Every structure is written in structure tokens, then in C-alpha cells.
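K.L.:
Okay, sequence plus prediction incoming.
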Amino acid sequence: MPHLTPGPSGTYASTPSTQDDSDIDDTQELLLRSRHHARRFFTGFLDFAFKGNVLEIAFGLILASMFTAVVTSLMTDILLPPLSVILPLNKNLEEKFAVLQSGESGKGAVYNTLKQAQEDGAVVMAYGVFLNRVLNFVGVGFVLYGMAWGYQLASKDPIIKRTVKCRYCRKEINEKARRCVECTSWQDGREDRHF
């Protein structure tokens, strides 16, 4: 029964074998192939991980998470406490909640903090936490837009692309587009001249 054996150049050649050592040869062949595939898998992974855009993407994600943490801290620790003083909130915004159903203490229980109500088993609507997260989202959006706007002013590189509606299909397209990407009509009025 012929089987493949590795040659000196790394190619596999077909050679005849006897029935007695065919099991040994098949095992060796399988080991050689698996070693070859494992080596190819490992070198492919190294190429993917260190030569491609994976490091750039990882750096961007780490930087984005740190940026989000800084802006969240700006909103929660710097901007929202004065807002709580100006508006008659009497507490930090995160501590605002409504008790929907009392917990183990029974009906009419008074809870001073959200944590106290949750520990008692009360059903609460923590609208302060939600509003805090919405304000954080808006804050991150404004800061990112401000950074993109500042970068665009400094470098003349258009990051923020203005859009207009296509005259024919009403889809949003770039304001500098000559043709619509949706309906492929010309935006300079050529379509009107043919009719």
C-alpha cells in the first residue's frame, strides 16, 4: 500500500511499504503532517497578530475605553455634583430612585439610599442611574465631536462629512457627491434635461 513520506525539500512522495511496517509509517506520516499544520497555524497566527492591523485595533480599543472612563469621570465627578446643587435634587443624581414595592421591612418603609432599598429587597426604579448614563453618553458624544471638529480645523482633513438628501430618491448622500450611491442619478440636473 503506497503512502506519503516527506522528502528532503519538504514535499511528500509516494513510496511502497510492506504490510508489517505500514502502521508505523502511517503514524509517522500523521505526526509529520500534524507537526507541519501546527507550525503553519502558529506562524499564521503570529502574522495575523503582529503584522496586521490587530495591534492598531487593540490600541484603539484600549485608548477608547480609557477615554470613556475619563469622560465618565468628568461627567459624574465634576459636572453633575454642581448640577445637583443648582437643581433641587438634594442628592447626587445616581442616588435618585423610586420605590415600586417595599421590601422585607414592610409597607411604608423609608429608604435613604438606593443600596439600602436593594438590600431590603425592595423593587426600585433607579432612574438616577439611567439619567447619569444618558448624560455620560451625551458627554462622550459632545467631547468626541469637539475633538473631531478641532482636528478637522487643524488638519483640513474632512472627518465630519456633511450630508444632503438626493433630489430623486431622498436618501442621505455626501454634499460633495456628483451621483447618488442609491439611485445613481446625477445631482447636477442632468436627469431633468433628458425628460
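P.N.:
Okay, I see it. Residues are numbered from 1 along each chain as shown.
K.L.:
Please count neighbours and contacts with C-alpha atoms only from this point.
P.N.:
OK.
K.L.:
How many residues are close by residue 122?
P.N.:
Counted by other Cα atoms under 10 Å, the residues lying close to residue 122 total 20.
K.L.:
Packing partners of the helix or strand where residue 143 lies?
P.N.:
Per DSSP states H and E: residue 143 is located in helix 127-155. Where contact means 3 or more Cα pairs under 8 Å, 6 or more residues apart in numbering; DSSP states H and E, helix 127-155 is packed against helix 54-73.
K.L.:
Give the buried residues for the helix it packs on.
P.N.:
68, 71-72 (16 or more other Cα atoms under 10 Å).
K.L.:
Then stretch 145-152?
P.N.:
For stretch 145-152, by 16+ other Cα under 10 Å, it's residue 148.
K.L.:
how near is residue 49 to residue 89?
P.N.:
Residue 49 sits at a distance of 50 Å from residue 89 (criterion: Cα to Cα, to the nearest Å).
K.L.:
what does residue 172 give?
P.N.:
42 Å.
K.L.:
Please apply the same query to residue 6.
P.N.:
Taking Cα to Cα, one finds residue 6 at 78 Å from residue 89.
K.L.:
try this one next to it:
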Amino acid sequence: MKKFFKEFKEFALKGNVMDMAVGVIIGAAFGSIVTALTTDFINPLINSIGGASFGGKIHLPWSGTGENAQYLLWGDFLTQVVNFIIMAFCIFVMVKAINKLTSLGKKEEVKDPTEKECPYCFSKISIKATRCPHCTSELK
């Protein structure tokens, strides 16, 4: 049992797991902020411009009446679609910025050349060559 808890502790404290946990928590908090933005600001703006209720529902005639009646909550669905679009855009912008920041710190590795140009026939030859295989000139 001690071995199991030791392995679990090693797994849980790895950098990737902790990063993922932080990402999930921040994502949930960000999701609630976007939901509030959509329901408290965007929906009322659309309602005031269009004159229609954004939280509407459509009664399904075959579902009956009273407590058993079923509705299509198109306003709630549309709100969730807007939430998704906002979240996807924000995540895209954040990932793009993070990729840009990580690429700034990296320097391109300078590779040693493996080929050189023959000064007589201007063809590509191995850097170790002492004679050009194309024009047979002796190289210095």
C-alpha cells in the first residue's frame, strides 16, 4: 500500500499533471466569466437591438401541456454557442501568444556546413573533398 501511495504522489506532483490541474481550474473560472459576459451583456444588447427575447423557448405541441410540456430552449442554446465561440477565440489567442513567447527565447542552431562550392565549376561538393568529382580540379 505504501508503494501505491508513493507512485501516486510521484504521478500527482509531476509538472505536467500540476500544469493540467491549474489549466482546468483557470479554464473553469474563465468559462464562468465568459458565461456572465454573454448572459449579462451580450444577450441584453442583442435583445435591445433586435427587439426579440434572447431567452426564448418554443413549445413542442406533441409534448402535452402543464408540467409535462417540453420546450426547445433556443435562447439558452444560442447563449452556449456564443460562449463557445468566445472561449475558442480567447484560447486561440492565448496559445498563439504563448507559442510566440516560447519561440523568442530559442535560438536557431547553426549547423556545420557539409558541402562547399567548387571554385572552378561552381557545383556542390563534400566539404572533405580534395578534388572536385565534376571537373576533377584539385582543391586547396
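P.N.:
Thanks, I have the structure now. Quantities reported herein were computed from a predicted structural model and do not represent experimental measurements.
K.L.:
Report the TM-score for the pair.
P.N.:
The TM-score (TM-score structural alignment, normalised by the length of structure 2) is 0.62; 102 aligned residues with a Cα RMSD of 2.3 Å.
K.L.:
Residue 81 of structure 1 -> structure 2?
P.N.:
Alignment note: residue 81 of structure 1 maps to residue 44 in structure 2; criterion TM-score structural alignment.
K.L.:
Skip the chain neighbours and tell me the closest residue to its match.
P.N.:
residue 54 (7.8 Å; Cα to Cα, 6 or more residues apart in numbering).
K.L.:
That neighbour and residue 46 touch, don't they?
P.N.:
Yes. Counting by Cα atoms under 8 Å, residue 54 of structure 2 does reach residue 46; the two are 7.4 Å apart.
K.L.:
ok so, going back, can I get the buried residues of helix 54-73 of structure 1 in a markdown table with distance to residue 123 of structure 1?
P.N.:
Below are these laid out as a markdown table (distance: Cα to Cα, whole Å):
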| residue | distance to residue 123 of structure 1 |
| --- | --- |
| 68 | 30 |
| 71 | 31 |
| 72 | 27 |
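K.L.:
from the residues you listed, which is closest to residue 130 of structure 1?
P.N.:
residue 72 (13.4 Å; Cα to Cα).
K.L.:
hang on, isn't that closest one packed against residue 136?
P.N.:
Yes. Counting by Cα under 8 Å, residue 72 of structure 1 does reach residue 136; the two are 5.6 Å apart.
K.L.:
circling back to that earlier point, so the residue nearest to residue 44 of structure 2: helix, strand or coil?
P.N.:
Three-state assignment for residue 54 of structure 2 (DSSP: H, G, I helix; E, B strand; the rest coil): coil.
K.L.:
Let me see the contact set for it.
P.N.:
43-44, 46-47, 75 (Cα atoms under 8 Å, 6 or more residues apart in numbering).
K.L.:
Switch those residues over to JSON lines; also include distance to residue 98 of structure 2 and secondary structure.
P.N.:
What follows is the contacts of residue 54 of structure 2, written out as JSON lines (distance: Cα to Cα, whole Å; DSSP: H, G, I helix; E, B strand; the rest coil):
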{"residue": "43", "distance to residue 98 of structure 2": "31", "secondary structure": "helix"}
{"residue": "44", "distance to residue 98 of structure 2": "34", "secondary structure": "helix"}
{"residue": "46", "distance to residue 98 of structure 2": "33", "secondary structure": "helix"}
{"residue": "47", "distance to residue 98 of structure 2": "36", "secondary structure": "helix"}
{"residue": "75", "distance to residue 98 of structure 2": "35", "secondary structure": "helix"}
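K.L.:
show me what contacts the most centrally placed residue in structure 1?
P.N.:
The centre of structure 1 sits closest to residue 61, judged by Cα atoms, centre = their mean, with a distance of 7.6 Å. For residue 61 of structure 1, the contact set (Cα under 8 Å, 6+ apart) is empty.
K.L.:
Now check it against structure 2: what is it aligned to?
P.N.:
By TM-score structural alignment, residue 61 of structure 1 lines up with residue 24.
K.L.:
same thing with residue 125 of structure 1?
P.N.:
With TM-score structural alignment as the criterion, residue 125 of structure 1 matches residue 72.
K.L.:
ok, that match - contacts?
P.N.:
57-60.
K.L.:
and of those, the nearest to residue 97 of structure 2?
P.N.:
residue 57 (39.7 Å).
K.L.:
Aligned counterpart of the closest one in structure 1, please.
P.N.:
Residue 57 of structure 2 maps onto residue 97 in structure 1, by TM-score structural alignment.
K.L.:
how many neighbours does that match have?
P.N.:
19.
K.L.:
Skipping adjacent residues, who's closest to it in space?
P.N.:
Using Cα to Cα, 6+ apart, the closest residue to residue 97 of structure 1 is residue 126 (4.4 Å).
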